[in-house]
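Trainee: just the structure for this:
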Amino acid sequence: MTRTRTVPHLATPFMECPHGFFGRRGGTSRGVYDSLNCGPGSADIPARIAENRRIAANCLSGGRDTPLLSLYQVHGDRAVTVQKDWAGDRPQADGMVTDRPGLILGILTADCAPVLLHDPAAGVIGAAHAGWKGALTGILEATADAMMSLGATRENIRAAIGPAISQTSYEVGRDMHAAVLKCDSQAADHFADGRDEDHFQFDLEGYAARRLKAAGVTRIWCAGIDTYQNGDYFSYRRCTHRGETDYGRQVSAIMIAP
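Mentor: As a prediction, the model looks like this:
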């Protein structure tokens, strides 16, 4: 058993299973990746990314060297069922579910909303990456449906929405506003007027919660933490505004205890 290293992470008793929304503190990376960068899609040193992922996984599992699985996220609506650790390439998907103890499902974000799900009665968990595109096209519904294929029920599923960019920080243009409303007219309530005439402020957390509720998942907890304003989290938009060339990704993870 590996010695457990506790690093800062956010959890809620609401979920009733091991889980955590990790931030950027407690890892080994340096520079713009300081320090718990868990994203293999970044240009960080691979050995440091691997060590950071081990740190997060062992913190969650109590030092059992449990595999931390993550996806090749594409801002889509595909959710996959995980039965074992994958040795090859990561599946291209934005949601995953399992009923197998001892597997850690991890979602990588840097402003998008990480959503962790659990049906304690069925013993099924899920994790989803919900940017505006994925939320709009149905990744949360797809993840809930995949959980149901393993025996979960919508009324028993609990969903926790982790730290994400807030409405006050998420300025979007008219094209994005039009694209969202074209597909989902009810999303209008999640836009506020922006600072300029052609801009809006989008409530990603609130929109994700509404999509979950519309899908029958009504037991929802929201972190209410803005990744752009809070320096304890990686933020793609903050790095872009600072002119930085790359950015780290935090991991949000969930497992069924073995």
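Trainee: hey, let's count contacts and neighbours off CA atoms from now on
Mentor: Noted.
Trainee: for the residue sitting furthest away from the middle of the chain, give me its contacts.
Mentor: The centre of the chain is farthest from one residue, E197, which by CA atoms, centre = their mean lies 31.3 Å away. E197 sits next to no residue when contact means CA atoms under 8 Å, 6 or more residues apart in numbering.
Trainee: with the one 3 residues further on instead?
Mentor: When contacts are counted by CA under 8 Å, 6+ apart, F200 is found next to E171, V172, G173, R174, H177, F191, A192, D193, G194.
Trainee: report how many residues lie close to the third one.
Mentor: Put plainly, it is G173. Neighbours of G173 under the rule other CA atoms under 10 Å: 15.
Trainee: circling back: tell me the SS of the residue farthest from the centre of the chain?
Mentor: The three-state label given to E197 by DSSP: H, G, I helix; E, B strand; the rest coil is coil.
Trainee: secondary structure class for the residue most central in space within the chain?
Mentor: Centroid-nearest residue in the chain, with CA atoms, centre = their mean: P114, separated by 1.9 Å. Following three-state DSSP, P114 is assigned to strand.
Trainee: now swap in S166 and tell me
Mentor: Going by three-state DSSP: S166 is coil.
Trainee: before we compare anything, build this one as well:
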Amino acid sequence: MADAGEVVRAANIAVPHGFLDAAQSDARQLSLAIGEAEPVFVEQVHSATAICVDRPFKDAARPQVDAMATATPGLALAVVTADCAPVLLADSQAGVIGAAHAGWRGAQGGVIADVVERMEELGAARANIAAAIGPTIAKASYEVGADMRAAFDPQDFDLFEATGPDKWHFDLEAYVVRQLAAAGIESVCPLGLDTYADKPRFHSYRRATHLGEPTTGRQISLIALPG
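Mentor: This is a model prediction of the structure:
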């Protein structure tokens, strides 16, 4: 694995945050991203469910959800990914943040809309929410079958590019951008980082499966409210 590089941040998010790469799992790199905040993890299950949180969870008590929102200072919301899209959100004026793990099933099911609603419950305003999409599998690397394409509304067929009989390339990042726009989020920063293509830098579940390698590696993405 390559040495860890600099923590990647999005210019439109004004609170501590970071999209870490495959090598950035140590305490120093976490601290560079979120300072003294305490990370909050959940058990991600590719759902469309978001919750409000005000404390970390013990490992055995992590709820099975795929997005979180908080207005509690001193917390950092964390998601782990290895091809799915990590989405970090913040209304810095209201002091409310959110984080979502958005695979195609969760995004299609409404996880983006749900986390925005949870942020609103805590005092955020949609017009003030900025969002960033971290490392995710890119369209050129994401070949899917006709059965997956058929699960989408025809209005989203423009995100699929035919590559052969019953084979398509799907643009997950663009789909998440579309879901954010549908939720009323105007400030969106897609980083355009391809987990599949950049093996030295990122874990990729699909790439590892294709190569017959272990599929347990994950990147961490975090966003924090200073204490």
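Trainee: and the TM-score between them?
Mentor: The TM-score (TM-score structural alignment, normalised by the length of structure 2) is 0.93; 222 aligned residues with a CA RMSD of 1.5 Å.
Trainee: picking that back up, what would the contacts of F200 of structure 1 look like in CSV with distance to Q73 of structure 1 and secondary structure?
Mentor: Converted to CSV, those look like this (distance: CA to CA, whole Å; DSSP: H, G, I helix; E, B strand; the rest coil):
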residue, distance to Q73 of structure 1, secondary structure
E171, 23, strand
V172, 21, strand
G173, 23, strand
R174, 25, helix
H177, 23, helix
F191, 25, strand
A192, 28, strand
D193, 30, strand
G194, 29, coil
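Trainee: by neighbour count, which of those residues wins?
Mentor: Result: F191 is most packed of the contacts of F200 of structure 1 (other CA under 10 Å), 20 neighbours.
Trainee: what's the match for that residue in structure 2?
Mentor: Counting by TM-score structural alignment, F191 of structure 1 lines up with F160 in structure 2.
Trainee: just L212 of structure 1 next, same as before
Mentor: Mapped onto structure 2 by TM-score structural alignment, L212 of structure 1 lines up with L180.
Trainee: doesn't that match fall inside a helix?
Mentor: Yes. The assignment for L180 of structure 2 is a helix, going by three-state DSSP.
Trainee: what about it, neighbour count?
Mentor: By other CA under 10 Å, 22 other residues sit near L180 of structure 2.
Trainee: I'd assumed A113 was in contact with it.
Mentor: Yes. Using CA atoms under 8 Å, L180 of structure 2 is in contact with A113, at 7.4 Å.
Trainee: so which residues of structure 2 form helices?
Mentor: Taking DSSP state H, the helices of structure 2 run over residues 27-34, 104-109, 111-121, 146-150, 172-182, 205-211.
Trainee: return the most buried member of those helices.
Mentor: Of all those, helix 111-121 has the most neighbours on average by mean count of other CA atoms under 10 Å, namely a mean of 24.
Trainee: show me what that helix is packed against.
Mentor: Packing contacts for helix 111-121 of structure 2, counted by 3 or more CA pairs under 8 Å, 6 or more residues apart in numbering; DSSP states H and E, involve strand 50-52, strand 67-70, strand 96-102, helix 172-182.
Trainee: mind running it again at 7 Å?
Mentor: When contacts are defined as 3 or more CA pairs under 7 Å, 6 or more residues apart in numbering; DSSP states H and E, helix 111-121 of structure 2 sits against strand 50-52, strand 67-70, strand 96-102.
Trainee: hmm, the match of L212 of structure 1 is touching V111, no?
Mentor: No. Contact criterion CA atoms under 7 Å: L180 of structure 2 and V111 do not qualify, at 10.0 Å.
Trainee: structure 1: which residue goes with D171 of structure 2?
Mentor: Using TM-score structural alignment as the criterion, the counterpart of D171 of structure 2 in structure 1 is D203.
Trainee: and the closest residue to A162 of structure 2 other than its chain neighbours, how close does it get to Y142 of structure 2?
Mentor: Nearest residue to A162 of structure 2, sequence neighbours excluded (CA to CA, 6 or more residues apart in numbering): W168, at 4.4 Å. Distance, W168 of structure 2 to Y142 of structure 2, using CA to CA, to the nearest Å: 8 Å.
Trainee: F160 of structure 2 now?
Mentor: F160 of structure 2 sits 10 Å away from Y142 of structure 2, taking CA to CA as the criterion.
Trainee: intersection of neighbour lists for those two?
Mentor: Common neighbours of F160 of structure 2 and Y142, using CA atoms under 7 Å, 6 or more residues apart in numbering, are H169, F170.
Trainee: thinking again about what came up before, give me the number of residues near the closest residue to the match of F191 of structure 1 other than its chain neighbours?
Mentor: Distance criterion CA to CA, 6+ apart; nearest residue to F160 of structure 2, sequence neighbours excluded, is F170 at 4.6 Å. Counted with other CA under 10 Å, residues neighbouring F170 of structure 2 total 26.
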